[in-house]
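Q: Need coordinates for the following:
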Amino acid sequence: MVALLILGGLLLIITGLVWLVMLAFGTSLLWGIGSLIPPINLAYALRHWRIARKAVVLGSMGAIPLVVGVTMLAAQDPGRLQAILSLRWMGGDEPQQAELDVRLRGELNGQRFLPQHAELIDGVLTLREGQDFYARRELVIRLGEQPQGALRLDVLPQDAGKQPEVEISWVLPDHELPEARRIARGYTLHLDLQPVAPNKLAGEFHLVLPPRFATTLTGRLELFMDQLRYRDGRVDTTYDSRDTLAHVIREYLQRRFSTREVDLRPLPALSLPARELEVQVGARIAGQPQDLLLQLFKNDASGWRVRNDRYPPLAPVVPQPATATLVVARDAVGSISTSLPVDRREHFSLQQLLTNPRDYQNLELRVATLRGSMAQGRFAGLDRDGRLVIRRSLGGSGEASFSVGAEEIERIELLEP
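A: A predicted model of the protein is given here:
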C-alpha cells in the first residue's frame, strides 16, 4: 500500500511536468526549450496560467499521495526511508557481507519476520529485527541453561512438564512501546545447532506457535554465543560490548601480573557505546583476590585499551619434555624389566596433548577458554582442523560434543591419571 501511494504520487507529478512542457512547446519553441529548466517552467506557468493550470493542478495532486506514502513509510520502517533518502541505493559499492548466515522463512504476529541479529547468551536465544532500542519484531526463547557444545532440543505441544518459555514482541506503526506475548506450552520447537568456530552455533531451526499468535519460523539459523566479534581469527577490540572489555581487561591483567591464572569477576553495568570508561574490576589473580580501578579508552585503529598499559606480552608456553618411563629390574627367574605406570597429570600440558593425542584418548579433561567459558568431558581426539573434541554424556538424553581450537584455550587440566 505504501509503495503504491509513493509510486502513484510520483507518476502524477511526472505526468504533470511532461504535460507542462508539451503546453510550453505549443506556445512557442523558445518557451518549450526553456521549460525544460525548472526555474523557467515555473515562470511559464505563472505567465501563461490559463494554459498551464491543468498541468500544474495534476502535478500538485500527485504530491498528496506522495506525502501520505512517505509519512506511512517513516512510521512503519524508518530505516528503509533513511536508506532511500540517503541515496545509498544509487551507489555502486558492493553490499557488506552479513555477520550471520540467517535463512529463516516465516512470520511473527502475521507479519513477515526477517531477523538481522541472533544470539544465545546466558541460556536466552534472541532473534531480533530492527536496529532501534525496541526491536521492530523480536523472538525470545528462554532455555534456562547455557549449552556447551551442540544444542539439540525438541518440544511438542503435548509435552508435559516445564518447557522453555517463548516470548514474541512487536511495535505497531503508531506506537512507541512494543506489545509482547508469552507462551509457556502448546507450541512446536526443533533445534539442532552445531558449534562453529570461534563463537557461533549453526543448524536447523523450526518453531510453530498456537494459531492465535500467527507465528511460524523455519530454516537455517546461525547465531552468536557471546558478545565477542572476530577479525582475521583474533578478537575485534573495536566492537563495543561487555565481553570485548572483559577480554581486553583479562589480557591486560595477565601481562601486568605475568600469569595466565586470571579469574575475572563479571563487570559492572557499563554505558556503551562510549569512547572512555572507568571500570571497577574484581579478579582472582594467581589465587589472590585483587580489586582495581581501570581507565579504558577506545582508539579507532586498535580498539579498546587500558590507559598507561606498557606491560610486555607474556612469554610463550614452553612445551614440557615427555616423561620417561621408569624401568625397575627385579630378580625372578632371571632379570626382568617392568614398566611402572606414571601419573600423566604430572607435567601435563596442551603441547603434550597436541603432540601425542592417542595417549590421552577417552580421559577426562577440563578446558577453560579465553572467552571465559568452561567445558568438561572425555577427550575424543582431534578433528580434521586440529581442534580438540570433548564429549560429555547427558544421561538418557544423549551426548553433547564440544570442539575448541588450541589458540582459544586459556587453561587445560587432565583429571585422570
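Q: from here on, contacts and neighbour counts on C-alpha atoms
A: Will do.
Q: List the buried residues of the host helix or strand of Ala180.
A: The secondary structure element spanning Ala180 is strand 179-183 (assigned by DSSP states H and E). Using 16 or more other C-alpha atoms under 10 Å as the test for burial, strand 179-183 gives Ile183.
Q: Packing partners of the helix or strand following it?
A: Once strand 179-183 ends, the next helix or strand along the chain (criterion: DSSP H and E) is strand 188-196. The criterion is 3 or more C-alpha pairs under 8 Å, 6 or more residues apart in numbering; DSSP states H and E, and the helices and strands that strand 188-196 contacts are strand 151-155, strand 200-208.
Q: which stretches of the chain form helices?
A: Ranges of helices within the chain are 2-27, 29-34, 38-47, 49-76, 78-85, 242-256, 350-355, based on DSSP state H.
Q: To compare against the first, here's the next sequence to fold:
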Amino acid sequence: MSERKYFGTDGIRGKVGASPITPDFALKLGWAAGKVLATHGSNKVLIGKDTRISGYMLESALEAGLAAAGLSAAFTGPMPTPAIAYLTRTFRAEAGIVISASHNPYYDNGIKFFSTDGTKLPDEVELAIEAMLDEPMDCVESAELGRASRIKDAAGRYIEFCKSTFPAHLSLENYKIVVDCANGATYHIAPNVMRELGAEVIEIGTSPNGMNINQKCGATDIKSLQDKVKETNADVGLAYDGDGDRLIMVDHLGNKVDGDQIIFIIAREALRNGSLQGGVVGTLMSNMRLELALKELAIPFVRANVGDRYVLEKMQEHNWKLGGENSGHIIISDKNTTGDGIIASLAVLSAMVQHNLSLNELTKAVQLFPQVLINVHFSGGQNPLDSETVKLTAQEVEAKLAGKGRILLRKSGTEPLIRVMVECEDGALAQECAEKIASAVREN
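A: Below you'll find the model as predicted:
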C-alpha cells in the first residue's frame, strides 16, 4: 500500500492553524475529495461537526472546495460522529464528512470521511484523494457548481434513530440520569433521547461556547459527573466525549464504569436474549478480567490493536457484531456502523430496566484487575525490547503471575517511550512486577 501523507487511522487531525488543519488545505481537500467522489456518480456530501469554534471556518472551506468540484454539501450543524455515519446512509449521500478532534482540546481539530454506507472510506479512495491533492485546483463550469443546503431536522432524525434501538416495551420512567455531554456534539441530542424515553435528566457539559469542549468534563474527565451523581442521588451517570463516539458510565455510588465493563454488560445481555453473534473483540489494553468474565460465560474473545478502526476490522474478520475499547469506544455493528456512545448507553440502560438491577449490580461480575502502566524513555537507537535481559525479566514476571495476570510491552508509535503494562488481581504485585520490567528496560 502507498505511503499516506495526510490520512491517519482516524482521518486527518492536528492543531488548528498549523498544517494540515488550515483553511487553504480544507479548501483543497474539499476539492480533491469532490473530484474523486464525483467519479462515483453522486453529487451530495453531508458535512457535520462538533462544537469547536474552528468548525465554522473548516466547514465553509470544505464546502467551497466541494462546490468547485461540482458536488453539493448538506450541513447538519453540530452532530455526533456516529450520527453522520447514520445520516450519510439514510440520505444515500456519496460521503459524509465529520469535522472533529474527538476527545482532544478545542484548539485541535480533524476531518474524517464516511462512505455512502456509513463506514470508513476504502483505502483506495483515501489514496486517490491524497493523489488529487497534488494536482492543480480547477473549477467546473458555473452551471455545474455544487450548492449548499442545511438539513434542518438532522438532530430530530438521529434522536428517533437512537430511541429505536431501545426496546419498545421498556421505559426509563423512575430513573434519574445525569448526562455529561462534554460541551460537545451530543449536547442537544443525548438529554432529549433520555427524556423522551421517560427519564428525569440532569444535564452538565451542555453549554458549548466553542472553546470548552472536553474541558474538565465528558468521558475523559468524569469527576464532575461523579460528584453530580452523588449530590443528586441519581441512578446513573453518562459521560460522552466531544464527538459522541465514546461512553464512560458512573454508578449510583459514584464508581467509574469503563468501556470493558460496558462491553461485558452488553455481551451478557445479548447472550441472554439470543442476539449475540459469535464473540467480542477487545484490544491489547482490554482488562484481563473482561477476558476471564467472558470466558466464564463461554463467550469467545479476541484482541485487536488499540484503535476502533482495528477493532472493527477484527469484528468483520470474525463476522461478530460487538467490540470496543476500555476508553469507551463501543461498536454494536447491527445498530450503527461506528462507535456510538448514546446507543451503547441505551444498551446498558435497557439491561438495567429489564432486570431491575443497578449499574453497580450489573458490573459485579467484572471487577477489573488493577493495571499498572509505566512509560520508560529511551534515547533511540536499538529497541530495548530486543534485549535478552528484558526478555528474560519479562519471562520471570510471567512465571510469577502464573496465568493470573498479564504483561504488555510495546514501543510508542509517536514518542521514544517503551510502555510497560502489568495487570493482575493483586495491585501491589502488579506494581512490583511493572517496576522490575521497567528497571530492566532502563538498563538496556
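Q: Need the TM-score between these chains.
A: These two chains, once laid on top of each other, score a TM-score of 0.24 by TM-score structural alignment, normalised by the length of the first structure; 176 aligned residues with a C-alpha RMSD of 7.7 Å.
Q: between the helices of the first structure, which one is nearest to Ile412 of the first structure?
A: Among the helices of the first structure, helix 350-355 comes nearest to Ile412 of the first structure, with 6.7 Å by C-alpha to C-alpha.
Q: follow-up on the earlier one: I'd like the helices and strands packed on strand 188-196 of the first structure laid out as TSV, including mean neighbour count.
A: Putting these into TSV (neighbours: other C-alpha atoms under 10 Å) gives the following:
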stretch	mean neighbour count
strand 151-155	15
strand 200-208	19
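Q: So for Lys54 of the first structure, which of those sits nearest?
A: When those are ranked by distance to Lys54 of the first structure, counting by C-alpha to C-alpha, first place goes to strand 200-208 at 55.6 Å.
Q: tell me what that closest one is packed against?
A: Identification of packing neighbours for strand 200-208 of the first structure by 3+ C-alpha pairs under 8 Å, 6+ apart yields strand 188-196, strand 216-224.
Q: Which elements pack onto the strand holding Ala180 of the first structure?
A: Packed against strand 179-183 of the first structure by the contact rule (3+ C-alpha pairs under 8 Å, 6+ apart) you find strand 165-170.
Q: Report the angle between the strand it packs on and strand 179-183.
A: With axes from the mean of the first three to the mean of the last three C-alpha atoms, to 10 degrees defining the directions, strand 165-170 of the first structure sits at 160 degrees from strand 179-183.
Q: Next, the angle from strand 165-170 of the first structure to strand 188-196.
A: Taking the same axes, to 10 degrees, one finds that strand 165-170 of the first structure is oriented at 90 degrees with respect to strand 188-196.
Q: Would you mark the buried spots in strand 165-170 of the first structure?
A: When neighbours are counted by 16+ other C-alpha under 10 Å, the buried residues of strand 165-170 of the first structure are found to be Val166, Glu167, Ile168, Ser169, Trp170.
Q: Check stretch 421-431 of the second structure too.
A: In stretch 421-431 of the second structure, counting by 16+ other C-alpha under 10 Å, buried: Met421, Val422, Glu423, Cys424, Glu425, Leu429, Ala430, Gln431.
Q: Now, those residues that are in helices?
A: Among these, the members falling in helices are Leu429, Ala430, Gln431 (criterion: DSSP H).
Q: Let me have these in a markdown table, extended by distance to Leu290 of the second structure.
A: Below are those laid out as a markdown table (distance: C-alpha to C-alpha, whole Å):
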| residue | distance to Leu290 of the second structure |
| --- | --- |
| Leu429 | 19 |
| Ala430 | 17 |
| Gln431 | 20 |
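Q: follow-up on the earlier one: most tightly surrounded among the helices and strands packed on strand 200-208 of the first structure?
A: strand 216-224 (a mean of 20; mean count of other C-alpha atoms under 10 Å).
Q: Just list what that strand packs against, helices and strands only.
A: For strand 216-224 of the first structure, the packing partners by 3+ C-alpha pairs under 8 Å, 6+ apart are strand 103-108, strand 117-121, strand 200-208.
Q: now the helices of the first structure as JSON lines including distance to Ile183 of the first structure and mean neighbour count?
A: Rendered in JSON lines, the data for the helices of the first structure read as follows (distance: least, C-alpha to C-alpha, whole Å; neighbours: other C-alpha atoms under 10 Å):
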{"stretch": "helix 2-27", "distance to Ile183 of the first structure": "33", "mean neighbour count": "18"}
{"stretch": "helix 29-34", "distance to Ile183 of the first structure": "66", "mean neighbour count": "15"}
{"stretch": "helix 38-47", "distance to Ile183 of the first structure": "59", "mean neighbour count": "15"}
{"stretch": "helix 49-76", "distance to Ile183 of the first structure": "26", "mean neighbour count": "17"}
{"stretch": "helix 78-85", "distance to Ile183 of the first structure": "30", "mean neighbour count": "13"}
{"stretch": "helix 242-256", "distance to Ile183 of the first structure": "30", "mean neighbour count": "19"}
{"stretch": "helix 350-355", "distance to Ile183 of the first structure": "46", "mean neighbour count": "16"}
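Q: With respect to Gly219 of the first structure, which of those lies nearest?
A: Distances from Gly219 of the first structure to each of the helices of the first structure were compared using C-alpha to C-alpha; the minimum, 24.8 Å, belongs to helix 78-85.
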